[in-house]
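Colleague: here are the coordinates; sequence isn't available:
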């Protein structure tokens, strides 16, 4: 703490806050954290500095060297230890002021409070999950007169500082990761609204080239425009629009300036589900103004007004299917209860749907769920512009660009709040402090790739464990994307860039010429600091469900979330998932009588 510039009088209080935060980590990470602290405090000075003393007793110079050796160590487990040790400490360095009096009350708050269940335990449909796959179909079914019960493990989102939002509303507190061939954080939401409540708000139609691949593999006709009516309806209900340039972030402005100087003029403003965006820069931590039309705003209020019952903060633990219908056992703070329905729709997302199927042995393919997982690996570049104050204003993900020479790569804007920057900076030691001291003058831009590799997910003690490794060709494409972002920043006047490399590799560059001299062949998948967005495919069409999303081997269970996607739609998949949700609703309402046995 002293090394990071915290006043000596505040160190003890900050350390206690960090310790309490670590105690709230998910169980496996909590155990790892305290082992890590013991390792760093007692063993690391001896192993890396040959000093038989506690790390807390080192002077600033030696401590800086130790931190650098830990963060940039050649061994992945040592780097992981440093990451876990510093996460709660860095969270305490920056205090975010969240004035809740400025923010409107969530429209679901009153509806949830006034729900009358009247001991009702039998419905036409039970839907587990309220994200992009669950909420639209719930809304559509209630509009068609069906009785619907919606089950959601999370609660209603409430604006808080970014670290607290991640702790409370992200799957696994944002610590869900794969350690195979590197460290990739896989991010998803766990709240009413699912990931739609904490994503960037970007709304893109699936690429027709990707839909053609789906058609070839499945015998469907998605590429002929069959999804278009559902997409148009989704775009209307979620207020998708192209925002004005005036609310773009400083990072986006500088990146576009650099692209134009390089001769690339094809950047575009990303459409969003935020019709009257104020540019508060907090989309990924819940829109504080309540303007982003995530499913908790665009679909669930309508569904509840039409009679749907929402069981919030409630987990579906057991599912039984028989000839009479579906029985789902629910658990909340008040205990266990059961509800029944004619049909069940599972919409828990690609990380949790597989284990719910496997654990309850649903359908005939339950042994194969969780495989074929796809993600959009993503990373970012930081750049220092000494003459450009960044600040928090602006759309975090406002600008996009698709480089023609690396067609699987999409460059998209990204902004990280101060309290989160330190956790993802690749620099260690004095270099880490150098970048943090200039945090208000840092711009950043990111990329994501339509991946070639596949992974898997398995739930252990209620925590999703992921096995995923970057494909070598994806590593090459990511390198090309990083070079392009850095070149654009230099063209716009950046003094220095920081690339997302872990290990002993050079990370800081002061010119394009210096980058050209760098040995890019030294960068492997395990050297890239990667986040994995949009997990999908873990209960894919043609493998676990049929083309109408019915669970193979089941008569009454359907899946509606990212897990059914047979492959990447080539873009952020929110619109695609919602369109498939309405398509499923249309399929069910044509077939389902209003009969409950």
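Modeller: Okay, I see it. The shown structure was predicted, so the numbers you read here are calculated from the model rather than taken from an experiment.
Colleague: CA atoms for contacts and neighbours, from now on please.
Modeller: OK.
Colleague: run the chain-centre distance for the lengthiest helix in the chain.
Modeller: For the chain, the helix that runs over the most residues, judged by DSSP state H, is helix 472-491. Using Cα atoms, centre = their mean, to the nearest Å, the mean C-alpha position of helix 472-491 is found 22 Å from that of the whole chain.
Colleague: run through the neighbouring helices and strands of the next helix or strand after that helix.
Modeller: Once the chain leaves helix 472-491, the next helix or strand it forms, by DSSP states H and E, is strand 496-498. Where contact means 3 or more Cα pairs under 8 Å, 6 or more residues apart in numbering; DSSP states H and E, strand 496-498 is packed against strand 374-384, helix 472-491, strand 508-509.
Colleague: of these, which is nearest residue 340?
Modeller: Set against residue 340 and scored by Cα to Cα, those come closest in strand 374-384, at 33.0 Å.
Colleague: which other helices and strands contact the closest one?
Modeller: So strand 374-384, by 3+ Cα pairs under 8 Å, 6+ apart, packs with strand 442-449, helix 472-491, strand 496-498, strand 530-536.
Colleague: now render the ones you listed as CSV, adding mean neighbour count and distance to residue 413.
Modeller: What follows is those, written out as CSV (neighbours: other Cα atoms under 10 Å; distance: least, Cα to Cα, whole Å):
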stretch, mean neighbour count, distance to residue 413
strand 442-449, 25, 5
helix 472-491, 21, 11
strand 496-498, 22, 16
strand 530-536, 23, 14
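Colleague: okay, one more to line up with it:
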């Protein structure tokens, strides 16, 4: 029997593919199974924020539920690091990317799903000299009624998430154990022998000789260290800020979020509503409402200066280059917003935040090219294995790597 730990992008597709290949699979998930509209309540950023070195440090956004952070993702499906993986690691993911794009229905949304705020972003960014496209999405146009709640969990379930693949895995015989926190992976003679987890206050053990660890870059690093693997010495989390200002009755807050993309030299820009912008502007303009805000997310690659220790303490430091990239992106965002009609005197920015943690069990350092650790029978299938910060949404890359791992296991191990 195979045990898959975690139900985010990586764990979900591996569980589905193994189950469809008639391989017995048990899935262990720390969070609950729920409708996507309720997923917002499973954000655990405050839990992790308590583990930072001081109270003024960064927020790290992630959720704990079946589907992981895919369930609150904005639905962005972009290829990342494809050339780097092929040229530097000898890993060609082109076929896997094609498979994933078909499985998740990646496409640019139709005109009816491009609102006024998004169109102003696209036009203004183009005028500012950027190469601009509609963001590739894994959102079903026919099911989507724009409401601006993409990152809260879709109320109409119009977006692909890892939960979709978990449902298919269960239909094909996989067992799901929810609300269960894995404590450690037990080994004998450097081989996997069992998984120990806690559910409802009771410690339980399942015997197995093959585990796919896909609990997310933070939790996977902790579990690996408890298993005797040297992980967690590096950490990326794609830092971002949102820059915005006043544009009366633009109503961007009810549009499909991040439905456009402009790529700078060291940053990317996408329209993204943040309620913090209105809150900040209200201090001097009390009549401003959420519907009057047009804002842009600035996301950059970071320098992977961070760590996760065996107790789950997260340390993350901002380098000078991290700040420089964000400043350049924020300046570009301001220029686009002004050209789009935003009142420049009202422009402000959110605090420096992070999402998409990864890199804690990198290929070439903790796992090999087949994502296998030094322990026989233990593989890693999440963002932990990505060796450099992508600076863009990594969901497709995680899915492609997990697709490759699943195929390897089916063809070479079973």
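Modeller: Right, received. Where do you want to start? These numbers were taken from a predicted model, which means no experiment stands behind them.
Colleague: overlay them and tell me the TM-score.
Modeller: Superposed pair, TM-score by TM-score structural alignment, normalised by the length of structure 2: 0.91. Supporting alignment: 410 aligned residues with a Cα RMSD of 2.5 Å.
Colleague: using TSV, lay out the helices and strands packed on strand 374-384 of structure 1 together with distance to residue 30 of structure 1.
Modeller: Converted to TSV, these look like this (distance: least, Cα to Cα, whole Å):
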stretch	distance to residue 30 of structure 1
strand 442-449	30
helix 472-491	31
strand 496-498	30
strand 530-536	21
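Colleague: out of the ones you listed, nearest to residue 189 of structure 1?
Modeller: Using Cα to Cα, those put strand 530-536 closest to residue 189 of structure 1, at 10.4 Å.
Colleague: so the closest one matches what in structure 2?
Modeller: Counting by TM-score structural alignment, strand 530-536 of structure 1 lines up with residues 352-358 of structure 2.
Colleague: any chance of TSV for the helices and strands packed on strand 496-498 of structure 1, columns distance to residue 321 of structure 1?
Modeller: Shown next, in TSV, are these (distance: least, Cα to Cα, whole Å):
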stretch	distance to residue 321 of structure 1
strand 374-384	29
helix 472-491	42
strand 508-509	57
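Colleague: for residue 565 of structure 1, find the nearest of the ones you listed.
Modeller: strand 374-384 (9.2 Å).
Colleague: residue 134 of structure 1 contacts residue 128, correct?
Modeller: Yes. Assessed by Cα atoms under 8 Å, residue 134 of structure 1 is found in contact with residue 128 at 7.0 Å.
Colleague: more neighbours: the two, which one.
Modeller: Per other Cα atoms under 10 Å, whichever of residue 134 of structure 1 and residue 128 has more neighbours is residue 134, with 32 against 29.
Colleague: what residue in structure 2 is paired with the more buried one?
Modeller: In structure 2, residue 134 of structure 1 lands on residue 11 (TM-score structural alignment).
Colleague: what's the burial count for the nearest residue to that match once chain neighbours are set aside?
Modeller: Counting by Cα to Cα, 6 or more residues apart in numbering, residue 11 of structure 2 lies nearest to residue 214, which is 5.1 Å off, once chain neighbours are set aside. Using other Cα under 10 Å, residue 214 of structure 2 has 28 other residues around it.
Colleague: from residue 137 of structure 1, how far out is the corresponding residue of structure 1 for residue 214 of structure 2?
Modeller: Alignment note (TM-score structural alignment): residue 214 of structure 2 maps to residue 347 of structure 1. With distances taken as Cα to Cα, to the nearest Å, residue 347 of structure 1 is found 10 Å from residue 137 of structure 1.
Colleague: let me see the ranges of the helices in the stretch 301-450 of structure 1.
Modeller: 353-359, 418-424, 429-437 (DSSP state H, counting those that start in this stretch).
Colleague: and for the stretch 51-200 of structure 1?
Modeller: Under DSSP H, counting those that start in this stretch, the stretch 51-200 of structure 1 gives helices at 60-71, 76-91, 107-113, 135-143, 162-169.
Colleague: check those for me and report the most buried one.
Modeller: Among the helices of the stretch 51-200 of structure 1, ranked by average contacts under mean count of other Cα atoms under 10 Å, first place goes to helix 135-143 (a mean of 26).
Colleague: packing partners for that helix?
Modeller: strand 148-151, helix 295-298, helix 300-305, helix 574-591.
Colleague: can you pull the contacts of the equivalent of residue 42 of structure 2 over in structure 1?
Modeller: Matched to structure 1 by TM-score structural alignment, residue 42 of structure 2 sits across from residue 168. Taking Cα atoms under 8 Å, 6 or more residues apart in numbering as the criterion, residue 168 of structure 1 is in contact with residue 190.
Colleague: closest to residue 277 of structure 1 out of the helices of the stretch 301-450 of structure 1?
Modeller: Per Cα to Cα, nearest to residue 277 of structure 1 of the helices of the stretch 301-450 of structure 1: helix 418-424, 21.3 Å.
Colleague: that closest one packs against which elements?
Modeller: helix 76-91, helix 162-169.
Colleague: in structure 2, what stretch matches the first one?
Modeller: Mapped onto structure 2 using TM-score structural alignment, helix 76-91 of structure 1 spans no residues at all.
Colleague: for that helix, the distance to its chain's centre please.
Modeller: For helix 76-91 of structure 1 - counting by Cα atoms, centre = their mean - the centre lies 20 Å from the chain centre.
Colleague: counterpart of residue 136 of structure 2 in structure 1?
Modeller: By TM-score structural alignment, residue 136 of structure 2 lines up with residue 271.
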